[in-house]
Structures are given as C-alpha cells and as structure tokens.
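Colleague: Sequence plus the predicted model coming up.
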Amino acid sequence: MAPRPSPASQPGPAPDPVTALDRIAFLLERDQAPTYRVKAFRTAAAVVAGLTPDELRRRVEQRTLGELKGIGPKTADVIEQAQAGRLPGYLADLESRPSPVPTDGAALLAAQRGDCHMHSDWSDGGSPIDVMARTARDLGHEWVVLTDHSPRLTVARGLTAERLRAQLRVVAELAAELAPFRLLTGIECDILDDGSLDQDPDLLARLDVVVASVHSKLRMEEPAMTRRLLTAVRNPRVDVLGHCTGRLIGGKQRPESTFDADAVFAACAESHTAVEINCRPERRDPPSRLLRRALAAGVCFSIDTDAHAPGQLDWQGHGCARATACEVPADRVITTWPVERLLAWAGAGR
C-alpha cells in the first residue's frame, strides 16, 4: 500500500476523503482540540484507507458509511463531500480560522531546518514513525530526530534497550525511503536522580542526537537538582537539555524545578550541550527570564516541538516567537543548522 499523504500537506480544493480526514485531524491537534475528537477523524481515515475504491463509492451512493465501525455522522459527511469532489465544510471552517501559533518569530521560523524532539506510537506518541516523519518533511523541514522515551518512564511506554535496537532497524529502513529528507535516530533519555542516564551508554553512543530530561522528583531541593543537572549536561553523550524546569502552565499547572541556573547554563556552554526551547503551549520552557540567562551564558539552543502527534509538529512558531523576543541569534539555534553541521556537532563530544 502506498503511503498516505502527510496531513501537513495543504489539500487542494477537492481533497480525497482520506486526505480530508487526516488534514482535519492535523488542524485539530494543532489547535489543541480534545483527543477524542482528533481520534474520531484519524480512525475514520484509517477505515476509509482500508476500503477499495468500488466499496467506498458504493457505500457513499447507498449512504451506508455509518454501518462501518469507526465512522460517525460527522466523519461520514466529510467523506461524502470529498468523494463528491467538494471541499468538506468541516475542513473549510478549520482552514479559515487563524492559526493559534504566533507569527512574531516568523523570520526565525523560516530559518528552521529541523526539530530535535518528537515522539511516535513506540512510546507515548499517537502516530506511527512514518506519519510523524512525513509530516515534518511536508512542513518544510530537512531533517527531524525521533526521540521516544527511555525505559524508566513506564507510563509513556519507554523503550528498553531491546526495543530501541528494534526501532533503530525500523528507522534505517524508513530513512532510506524518505531520502533526501533525513530521519535521525535519537531518544529522550530520563535524567536519573544522580544525574546518570536511563539507557545503555553504548547504545546512546549509536544515536544521532540525545535529549536528556528530568521527569521525576521535580521538587528535589535546589542543591541536589543542580548537581543532578550538572552531571547530566556534562555527559558527553548528551546533546540537548530538554524542558529544563519541568514547569506546566495554563490549565494543568506545575511549578518550576529550582536549580542554580547560571551554573547549569555555564556547564552547558562549556560542554556544548544545547538548551531546549520547548514549544509545547503548556510548557514554553525555559521561562523567558531563564532563556535570557542561558543566552548570556553562551549556550546554543534547540527549538523543539516535543510533538506527540502530527499537528503538534506545527508548534515550532511558539518557540521561535519566544527566542526572537529574547534576541536569540539564529546561528545559535541548532535546529537552523544543515544536517551535516548538526551531526558533526553532536558527534564531537563522543
């Protein structure tokens, strides 16, 4: 079966039913719609993709789409309108709405070549690797790093060493299909309580990019958290320090972890470890005051979506707007770099 078009692709005036359903799901994800609503359109797209053209045509003509498990009244309307050669009204309404992603960092956003932090359904993401990679490509990226979770984060189905090795084989096959677009290997590795990393060191050395993040004991006392982060960012296998304060803002709130930011950012600069500017609307981490201190310390940055679904890969504008407001120069942002420069930089410490 041929791969489905990426939902990031702008459909024409009369998209086919699968393209229309996938595009609706993408826009709902970007707009932070409830998961159940997104799932309805993704499920319907999968059902339609499994039908033969004759069966789809027959069901549309006989108005029996609703008999299929996974297709409801709204998704059936979209399918029927698209099958008739019309732009579905539901999709037209979504396309007409202004994007929730800020445009203040448009110039920096235009300079982005990749994204160092995204998840697939191998851990806690909602879509297969190939869908995530094709979406990143169709958004204009030249490369993207797959960074599913490490084993300690069991709630996110973190990858054991065995599963990570299996994923590397899958990525190698898919990367060959997607060339010249580059799908890079990576992981979001838990920083353990003592600052060590939650994965086999030899396996980490095989990866293109390692993002290291704290996901547990976020309220650790400041001296201990400082030691924890210093140990992690000085590890030669760590390339990016992910969402450094662990804060959550908006509806579900969580306070920042406390640590000696100047000491940690100085260690990042010395060790050539980038500080992530996390683009998730509920994170936007680090806060702007710490972003400015990291800039003064001389670190590089990675503007990452931390996407868990295709539509979230379109969130990079959040980070670009914040970086622009803090006057972060584009050349200090590793996600603006060509892939060869990124890989040379990431491999230099190993």
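Modeller: Sure thing, it's come through.
Colleague: only C-alpha atoms for contact and neighbour calcs from this point on.
Modeller: Noted.
Colleague: Going along the chain, name the helices of the stretch 251-350 of the chain.
Modeller: Using DSSP state H, counting those that start in this stretch, the helices of the stretch 251-350 of the chain run over 261-271, 288-297, 316-325, 339-348.
Colleague: Correction: the previous question concerned the chain.
Modeller: 17-30, 35-49, 53-62, 73-83, 89-96, 106-110, 129-138, 161-178, 201-204, 222-233, 261-271, 288-297, 316-325, 339-348 (DSSP state H).
Colleague: Pick the most deeply packed of those helices.
Modeller: helix 17-30 (a mean of 25; mean count of other Cα atoms under 10 Å).
Colleague: That one: how far from the chain's middle?
Modeller: Averaging C-alpha positions (Cα atoms, centre = their mean, to the nearest Å) puts helix 17-30 17 Å from its chain's average.
Colleague: Summarise which helices and strands that helix is packed against.
Modeller: helix 35-49, helix 73-83, helix 89-96 (3 or more Cα pairs under 8 Å, 6 or more residues apart in numbering; DSSP states H and E).
Colleague: Can you say which of the helices of the chain is nearest to Arg332?
Modeller: Of all the helices of the chain, the one in closest proximity to Arg332, counting by Cα to Cα, is helix 288-297 (9.0 Å).
Colleague: quick one on the thing from earlier: please identify which of the helices of the stretch 251-350 of the chain is closest to Pro34.
Modeller: Using Cα to Cα, these put helix 316-325 closest to Pro34, at 19.9 Å.
Colleague: now what about that closest one, what contacts it?
Modeller: Helix 316-325 is contacted from outside by 101-106, 108-109, 277-281, 284, 288, 291, 303-305, using Cα atoms under 8 Å, 6 or more residues apart in numbering.
Colleague: Figure out how far that helix is from the centre of its chain.
Modeller: Taking mean C-alpha positions (Cα atoms, centre = their mean), helix 316-325 and its chain are 15 Å apart.
Colleague: And here is the other one:
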Amino acid sequence: MDPVAALDRIAFLLERSLAPTYRVRAFRTASRVLSSLPAGEISARTRDGTLESLKGVGPKTALVVREALDGEVPGYLRNLEEEAGAPLPVEGGEELLALQRGDCHTHSDWSDGGSPVEEMGWAAARLGHEWTVLTDHSPRLTVARGLSPDRLREQLDLVALLNTRWAPFRLLTGIECDILDDGSLDQEPELLERLDVVVVSVHSKLRMDARAMTRRLVAAVSDPHADVLGHCTGRLVTGRGRPESEFDPGEVFAACAEAGTAVEINSRPERLDPPRRLLREAVAAGTLFAVDTDAHAPGQLDWQAYGCARAEECGVPAERVVTTWTAEELLTWTRQGRAPARAALP
C-alpha cells in the first residue's frame, strides 16, 4: 500500500468523524513531509531507521509507513476503517445525494479551515464532485482569519492557477461573507462581483431582537451579490449547544424566493441548519436550496448525506437544489442575480 495514501486516508476518516484537530494534523503533516521527498527516499529512510528524524514524522505515523511498505493495511487504518469508514449513519436521501454535483460552502487554511486549498480541491474531486466552491471567511471575522481584500485577490489568483491543472474538476471562487448588523455585506462590492458564489451568514449578535434580525437577513438576501443564505439560525445542536436566532421565517424566506437567493441546508452534524420546521417553510415559500457541507477539512466534504436526508424528509424538490446543477448552470444563475449590481457600478 502507498504510505502517503494510507496517511491521507487516516486523516480523511478522522476529519469525517470530527476527531480532535491535533490528531488529524499529525497524519496530514506526515503526509505532506513524505510527499515532498524524492522517489525512493521513503523506503531508504525506512530501511536505515531515519524516518522519524524528519520533522513532522512521529512514532505513530512512522509505524503506518512501515506497515504500508511491508504490503499490509496499517493497523491504525484498519481499525479506523472498521470504526469510521462505514457509510454515515443516516436514513434516506440516497437519490438526492446521487444527484449532487458540487458544494457551495467550504473552507481552507486561508481562514479557519485545516487544510490547504489544494488538498480541499483534490478531496472534492476524489469524492466525485464536478465542482466545489471555496468560501473562506470575510475580513470582519478576525477570529477565523477572515480574508482582507488583498488576501482574497491573492486567493483568486491561486484558484485560477489550480484550475489550469484540474480539468474537468473545477474549483469555483467564493466567500462566506459576514452579514453586518445593518444587513450589508462585509466585502468590497467590486470583489464580490468577481466571485462565482457568495454565501452570506450571520456570525455576530446572534441574539439580536427578532424584528431587527429579520430586517438584517432580508437586507442581506436581497443584495444582488448574495447567492446563498448560510446556516440561517446559527444554532448548534451538540456539546453545550447554541439556541436559534429569532426572526420571521416567512418574511425572510419570501425575500429569498423573490431575490433568487438559495437557502443553505447546512450538513455539519453540529448545525443541521435550518431546523426541519423552517426547512419546510422555505419549501412552501418556493426558495432555491444548496445542500452544503461547510467543510473545514477534506474528510468533512463527505457530510452531504446528512443534508440530503433532511432535504428529502422535508420535501425539498431536487430541481430546486443548486448543488445538483452543472457548474455552468450554477454560474448562469449567479450571474443573472448580479445583473442589478453590475448596472449600478460606475
């Protein structure tokens, strides 16, 4: 077995099961170190016992390498496959999951994700996605290393370069843009205009008065640059949890339907947002939807099954799910939505 592939698979399964970050990092780091070595050096270092002298390779990761080179499935990987390698524990949604072509909400280590852009893109392609949108955070979210305008421009150049190597897979440009207190968006309009997909989300003052939060969300989803409303209630359902933000869902979802802004079905196990009752209201309002993972690591890209199961349970029509569309269909939709913004530019 290829030792780098074994390390990557271990990291993927740990990420998929929300294992502690430090544990994932050990295997991701070892994989990157070994991937950079000249051909034959991994085997040579394994034979002469110098593998662990490499910075980033420890006893556990070195054992994985030795067992892989001996032609075995490493014990750590074998145990992890038994514990975490099975299909996700969800019921339903299989038909919608089979239709998914992409993911509108992912993060890299440019903001608060755990892996480089390249690793996120390769993982999405290996899962069978035709496209994925990179949506690192906007400047105001400093705790998540939100991207300044200059850093976002640098990222756009990187994505353009990577796409020259990845065809037919395509990494689309995007952002998870903070919705500010007054409903305006936390990035320069000219930069938002350049992006393929803009996810807009609330990350601050989640306990705002319901009337003020309703005005805030309606203003954001009505902005011509907004394409997807991310995790609309902001709730967390695991650990200590976090209650839902309060707003008028009828008014917000009606605004989404009128503006053509999709409502995200966030697949993260600790979010599963919106709740079922609100998801059904969005269906009745006639909105579009995006089944997204909000992945912060490659293994989390596999979480769409959670969102698809909830979508099916709540009667979401597959034809209204933008993540089932081709990249060109998706881009036609976002460009049409930007027409009023383009007309307003000098």
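Modeller: That came through, no problem. Because the structure is a prediction, the values reported are computed rather than measured.
Colleague: contacting residues for whichever residue in structure 2 pairs up with Leu343 of structure 1?
Modeller: Using TM-score structural alignment as the criterion, Leu343 of structure 1 maps onto Leu331 of structure 2. Taking Cα under 8 Å, 6+ apart, we find Leu331 of structure 2 in contact with Asp196, Val197.
Colleague: which residue in structure 1 lines up with Pro20 of structure 2?
Modeller: Match for Pro20 of structure 2 (TM-score structural alignment): Pro34.
Colleague: Gly72 of structure 1: which of the helices of the stretch 251-350 of structure 1 is closest?
Modeller: Closest approach to Gly72 of structure 1 among the helices of the stretch 251-350 of structure 1 is made by helix 316-325 (32.6 Å; Cα to Cα).
Colleague: Using the aligned residues only, give the average distance of that closest one to structure 2.
Modeller: Compared with structure 2 after fitting, helix 316-325 of structure 1 deviates on average by 0.6 Å (mean Cα distance after the TM-score superposition for structure 1).
Colleague: nearest to His119 of structure 1, of the helices of structure 1?
Modeller: Of all these, helix 129-138 comes closest under Cα to Cα, at 8.0 Å.
Colleague: which bit of structure 2 covers the closest one?
Modeller: The aligned range for helix 129-138 of structure 1 is 117-126, by TM-score structural alignment.
Colleague: Stretch 202-221 of structure 1 too?
Modeller: Against structure 2, stretch 202-221 of structure 1 falls on residues 190-209 (TM-score structural alignment).
Colleague: Pro100 of structure 1 maps to what in structure 2?
Modeller: Using TM-score structural alignment as the criterion, Pro100 of structure 1 maps onto Leu88 of structure 2.
Colleague: Can you give me the neighbour number for that match?
Modeller: Look at Leu88 of structure 2: counted by other Cα atoms under 10 Å, it has 14 neighbours.
Colleague: Excluding chain neighbours, what is closest to it?
Modeller: Excluding the flanking residues, the one nearest Leu88 of structure 2 by Cα to Cα, 6 or more residues apart in numbering is Ala305, at 7.3 Å.
Colleague: Give the equivalent position in structure 1 for the one you found.
Modeller: Match for Ala305 of structure 2 (TM-score structural alignment): Gly317.
Colleague: State the distance from the counterpart of Asp223 of structure 2 in structure 1 to Glu270 of structure 1.
Modeller: Using TM-score structural alignment as the criterion, Asp223 of structure 2 maps onto Asn235 of structure 1. Relative to Glu270 of structure 1, Asn235 of structure 1 is positioned 11 Å away (Cα to Cα, to the nearest Å).
Colleague: Could you do Leu342 of structure 1 as well?
Modeller: From Leu342 of structure 1 to Glu270 of structure 1 the distance is 17 Å (Cα to Cα).
Colleague: Now distance to Lys252 of structure 1 too, for the helices and strands packed on helix 17-30 of structure 1, in JSON lines please.
Modeller: Output for those, formatted as JSON lines (distance: least, Cα to Cα, whole Å):
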{"stretch": "helix 35-49", "distance to Lys252 of structure 1": "16"}
{"stretch": "helix 73-83", "distance to Lys252 of structure 1": "30"}
{"stretch": "helix 89-96", "distance to Lys252 of structure 1": "26"}
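Colleague: closest to Ser257 of structure 1 out of these?
Modeller: With Cα to Cα as the yardstick, what comes closest out of those is helix 35-49 (28.2 Å).
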